[in-house]
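Participant: Return a 3D structure for these sequence lines:
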Amino acid sequence: MHVLTLTTYADAPFMTQQMAALEERGVSFSTVSVAGEVSADTARGPTDYLRTVPKVIREAGNGYDLIHAHYGLTAPMALAQRQTPVVLSLWGSDVHGPVKPISVASAPLCDEVIVMSEGMRSELGQDCRVIPDGVDLERFQPKPQARAREAVGWDDVGDAYQVLFPYPPEREVKNLPRAKRIVSVVDNLLERPVELRVVHGVDHDAVADYMNAADALLLTSDSEGSPNSVKEALACNLPVVALDVGDVRERLAGVSPSHVATTDEELIDGLINVLQREERSNGREAARDVSIDRTTDQLLEVYEQVAGTEKRTRPRVTAAVDAVARRHH
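Facilitator: Below you'll find the model as predicted:
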């Protein structure tokens, strides 16, 4: 099976990791990324999306079994070609944020839609598959904390608790200011010092060491789909303190010590409890439900079903493509 991948972010670890797992099952991929550069200070504009459409149409004519469009803004360009079946994966912000109208308009025209949580399915308001991104249980597994701290350079922290925030500060949806407030309050309430470790831009292979070096993961996001950091923390038995966003409550069901909160006060109480217990969690067993092997099985089932459908001429999607441009005005 040969699949054309469309993405706004070709280096997304959870996407490339899942593609590698599918390649081991015999799927081959070619990737087209949206034109233009994106950074903390630069966003793609409508021209970048529109000038990618002809490239997608040309590439789609090369005999692919299906097109897998990742993120709502890639859906219109996937649908601009009218023969190859389309699978659309929505990532979270494209359902909970300003991109939602494009996702909602495009979803019914796709052959299959995948979301990461039941909350996303409810928000989308359409029939779709719930398949969270999988976690590699070989890469993410428990390791002695002292050895992990040496690996990441935290071997001189003394008795200070280490709270991990594994997101870029510039990603506003992750809400670093809130995490700083929570940790500052907890630091003032506990006898032992508490340090917030903002970790980003490291190789994905190193993330497991940070998970094992930390005492807790803190998630203060305004919205999420199915946060990979939570699943990776579970696989490493790292306690998690998180807001009730995305599928966090489902993922942390039965996991102890960990805490799901809805307010700052609950975040503070939960973090204090988790740190004072000084225990690793039982999260690895829960992580097996979202292992990459399991999600690969589910995605392969979708691929085989969609690729086996009779090819058909699609409705014109000029309006959907225009919606991408309108969103940026």
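
Participant: Every contact and neighbour count from this point should use C-alpha atoms.
Facilitator: OK.

Participant: And the helices in the stretch 101-250 of the chain, which stretches?
Facilitator: With DSSP state H, counting those that start in this stretch, the ranges of helices along the stretch 101-250 of the chain come out as 118-124, 145-152, 176-189, 204-213, 228-235, 248-251.

Participant: Point out the most buried one among the ones you listed.
Facilitator: helix 228-235 (a mean of 26; mean count of other Cα atoms under 10 Å).

Participant: longest helix of this protein?
Facilitator: With residue count as the measure and DSSP state H as the assignment, the chain has helix 292-307 as its longest helix.

Participant: could you list every residue that touches the residue lying closest to residue 182 once chain neighbours are set aside?
Facilitator: Once flanking residues are discounted, residue 182 sits nearest to residue 268: 5.9 Å by Cα to Cα, 6 or more residues apart in numbering. The contact partners of residue 268, by Cα atoms under 8 Å, 6 or more residues apart in numbering, come to 182-183, 185-186.

Participant: Also residue 105?
Facilitator: Each residue near residue 105 by Cα under 8 Å, 6+ apart is listed here: residue 320.

Participant: Which one of the contacts of residue 268 is nearest to residue 323?
Facilitator: For the contacts of residue 268, the closest approach to residue 323 (Cα to Cα) belongs to residue 182, at 39.2 Å.

Participant: from what I can see the closest one touches residue 266, true?
Facilitator: No. Look at residue 182 against residue 266 with Cα atoms under 8 Å: they stay out of range, at 9.9 Å.

Participant: and stretch 290-309, how far from the chain's centre?
Facilitator: Taking Cα atoms, centre = their mean, to the nearest Å, the mean C-alpha location of stretch 290-309 is offset from the chain mean by 18 Å.

Participant: Identify the residues contacting it?
Facilitator: Residues outside stretch 290-309 that contact it (Cα under 8 Å, 6+ apart) are 18, 21-22, 65-66, 85-87, 111-112, 131-137, 231.

Participant: Distance check, the residue nearest to residue 182 against residue 180.
Facilitator: Distance of residue 268 to residue 180, computed by Cα to Cα, to the nearest Å: 11 Å.

Participant: Run through the residues that contact the residue of the chain most remote from its centre.
Facilitator: Distance from the C-alpha centroid of the chain, by Cα atoms, centre = their mean, peaks at residue 191 (35.4 Å). Not one residue lies near residue 191 by Cα under 8 Å, 6+ apart.

Participant: Repeat that for residue 100.
Facilitator: Counted by Cα under 8 Å, 6+ apart, residue 100 has contacts 72, 93-94, 124.

Participant: Let me know whether residue 230 touches residue 240 as I believe.
Facilitator: Yes. Counting by Cα under 8 Å, residue 230 touches residue 240, with 6.9 Å between them.

Participant: overlap in contacts of those two?
Facilitator: In contact with both residue 230 and residue 240: residue 217, using Cα under 8 Å, 6+ apart.

Participant: another one to check against the first:
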Amino acid sequence: MKILYVTNMYPSASYTYNGIHVKEQIDYLTKNYPLEKDIYFIDGGHSKINYFKSIFRANHLIKKTDYDVVHVHFGLSGLFLLVNPFLKTPVVLTIHGSDINSPKHFGLMRLVTKMIIPLVDRVIILNDKMLSKLSSQREKLVKIPCGINIDQFDSERINDGKKFVIGFPGNKDREVKNYPLFREIVTSVAARGVQVETVEFHNMTRAEVALNLSRLDCLLMTSHSEGSPQIIKEAMAGGVPIISANVGDVELVISDVENCCVINTYDPGDYIDEIMKLTALEPQQRITNGKHKLSLLGFDQQSVCSKVYELYRSLAK
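Facilitator: Model prediction:
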């Protein structure tokens, strides 16, 4: 099968971590299944004009090449479908979170995504909250959260216990990540006499992510919305305690995992209380059984990609 991937989520020289999980999924699929790939990357971070260029360039690629399936990652990447609504090639759309949740710009991103969904054959969603938002298109929806290479992040913990190290999962400049709340929580914890160090997980290589996860006493997620955040799964693979707002599928993923907690509010005090419980533990006790939970959920790359491949097979011409 020959697959065209159209995505605005893919690593680039200026943003090496952008869409790395999309790249890893594509790489695993093409390495382990009889697939050929073409990738059309829409560098929207460099210039928003690239989205408009994609309308014509993506359709040109599809017209000149006999693809079996087109797989679009992120709603805005499917703009080309609006001018080619009768495309004969089967199209799969993976929704990643902010494309269906974002209220920014009067919900324009969400509106575009909902306009595109009726034009595709299948929609991969990452969690049940997406299912409720798209219930009118239920017959198209397939829940397949993105997977990870679990062993890649299963590193020996190297925290020396001198400081309590808290990870911020993402780019602090992105409004959706809610860095002001994270900063307020960390400042309050430090005011209680805890020596705190923070790590921002942004634009790191996979090796750097694994190394810095191994240093953490806690990953703290304060986001307003998420899909199925990869950093949560990566932290679980490394046995890192997680305290998170109830976003995306985090509650499903970390429920019943020791030393992990989901908070249903954005009250700083609720997060601080849970962090202080972790600070009371010895450094070697700040571990979890997250790797086992990931295996139970089938979030390893092999399990996830086998489902994606079978979806391709069911749709291919």
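
Participant: Can you give the structural similarity as a TM-score?
Facilitator: The TM-score (TM-score structural alignment, normalised by the length of structure 2) is 0.87; 291 aligned residues with a Cα RMSD of 1.7 Å.

Participant: what touches both of residue 182 and residue 266 of structure 1?
Facilitator: With Cα under 8 Å, 6+ apart, residue 182 of structure 1 and residue 266 have no common neighbours.

Participant: how close does residue 69 of structure 1 sit to residue 284 of structure 1?
Facilitator: 31 Å.

Participant: So between these two, which is more surrounded?
Facilitator: Of the pair residue 69 of structure 1 and residue 284, residue 69 is the one with more neighbours under other Cα atoms under 10 Å, namely 27 against 22.

Participant: In three-state terms, label that one for me.
Facilitator: Recorded secondary structure, residue 69 of structure 1: strand (DSSP: H, G, I helix; E, B strand; the rest coil).

Participant: so it makes contact with residue 91?
Facilitator: No. Between residue 69 of structure 1 and residue 91 there is no contact under Cα under 8 Å: 10.8 Å.

Participant: still on that earlier bit, measure the residue nearest to residue 182 of structure 1 to residue 197 of structure 1 for me?
Facilitator: Distance from residue 268 of structure 1 to residue 197 of structure 1, by Cα to Cα: 17 Å.

Participant: how about residue 222 of structure 1, what's its partner in structure 2?
Facilitator: Aligning on TM-score structural alignment places residue 222 of structure 1 opposite residue 224 in structure 2.

Participant: Can you tell me the closest non-neighbouring residue to that match?
Facilitator: Using Cα to Cα, 6+ apart and skipping the chain neighbours, the partner closest in space to residue 224 of structure 2 is residue 176 (5.3 Å).

Participant: so what corresponds to residue 249 of structure 1 in structure 2?
Facilitator: Residue 249 of structure 1 maps onto residue 251 in structure 2, by TM-score structural alignment.

Participant: check contacts around its match.
Facilitator: residue 262 are the contacts of residue 251 of structure 2 under Cα under 8 Å, 6+ apart.

Participant: ok, how many other residues are close to the residue mapped onto residue 302 of structure 2 from structure 1?
Facilitator: Taking TM-score structural alignment, residue 302 of structure 2 has residue 293 as its aligned residue in structure 1. Here the number of neighbours of residue 293 of structure 1 (other Cα under 10 Å) works out to 17.

Participant: what about the strands in structure 1?
Facilitator: Assigned by DSSP state E, the strands in structure 1 fall at 2-7, 28-33, 66-70, 86-89, 112-115, 129-130, 161-165, 194-198, 216-219, 240-243, 259-261.

Participant: how about the closest residue to residue 47 of structure 1 other than its chain neighbours, what does it touch?
Facilitator: In this structure, residue 47 of structure 1 finds its nearest non-sequential neighbour in residue 325, 7.5 Å apart by Cα to Cα, 6+ apart. Residue 325 of structure 1 makes contacts with 45-47, 49-50, as judged by Cα under 8 Å, 6+ apart.

Participant: Just the buried ones from these, in ChimeraX syntax?
Facilitator: Only the buried entries of the contacts of residue 325 of structure 1 go into this ChimeraX selection, using 16 or more other Cα atoms under 10 Å:
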select :45,46,49,50
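
Participant: Which two among the contacts of residue 325 of structure 1 are spaced furthest apart?
Facilitator: 45 and 50 (9.0 Å).

Participant: okay if I get the strands of structure 1 as TSV plus distance to residue 209 of structure 1?
Facilitator: As requested, those are exported to TSV (distance: least, Cα to Cα, whole Å):
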stretch	distance to residue 209 of structure 1
strand 2-7	28
strand 28-33	30
strand 66-70	28
strand 86-89	29
strand 112-115	29
strand 129-130	29
strand 161-165	11
strand 194-198	13
strand 216-219	13
strand 240-243	16
strand 259-261	22
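
Participant: For residue 48 of structure 2, list the residues it contacts.
Facilitator: Per Cα under 8 Å, 6+ apart, neighbours of residue 48 of structure 2: none.

Participant: Identify the residue of structure 1 aligned to it.
Facilitator: Matched to structure 1 by TM-score structural alignment, residue 48 of structure 2 sits across from residue 44.

Participant: Now do residue 183 of structure 1 against residue 219 of structure 1, distance only.
Facilitator: For residue 183 of structure 1 relative to residue 219 of structure 1 (Cα to Cα), the value is 12 Å.

Participant: Apologies, that question was intended for residue 164 of structure 1.
Facilitator: According to Cα to Cα, residue 164 of structure 1 stands 9 Å off from residue 219 of structure 1.

Participant: With neighbour numbers in mind, choose between the two.
Facilitator: Remark: of residue 164 of structure 1 and residue 219, residue 219 carries more neighbours, 29 against 24, as counted by other Cα under 10 Å.

Participant: Quick check: the more buried one touching residue 241?
Facilitator: Yes. Using Cα under 8 Å, residue 219 of structure 1 is in contact with residue 241, at 6.4 Å.

Participant: which non-adjacent residue is nearest the aligned partner of residue 63 of structure 1 in structure 2?
Facilitator: With TM-score structural alignment defining the correspondence, residue 63 of structure 1 maps onto residue 66 in structure 2. Nearest residue to residue 66 of structure 2 in three dimensions, chain neighbours excluded: residue 2, at 7.7 Å (Cα to Cα, 6+ apart).

Participant: The one you found reaches residue 35, doesn't it?
Facilitator: Yes. Between residue 2 of structure 2 and residue 35 there is a contact under Cα under 8 Å: 5.8 Å.

Participant: More neighbours: which of the two?
Facilitator: Neighbours per residue (other Cα under 10 Å) separate residue 2 of structure 2 from residue 35, with residue 2 holding more: 18 against 15.
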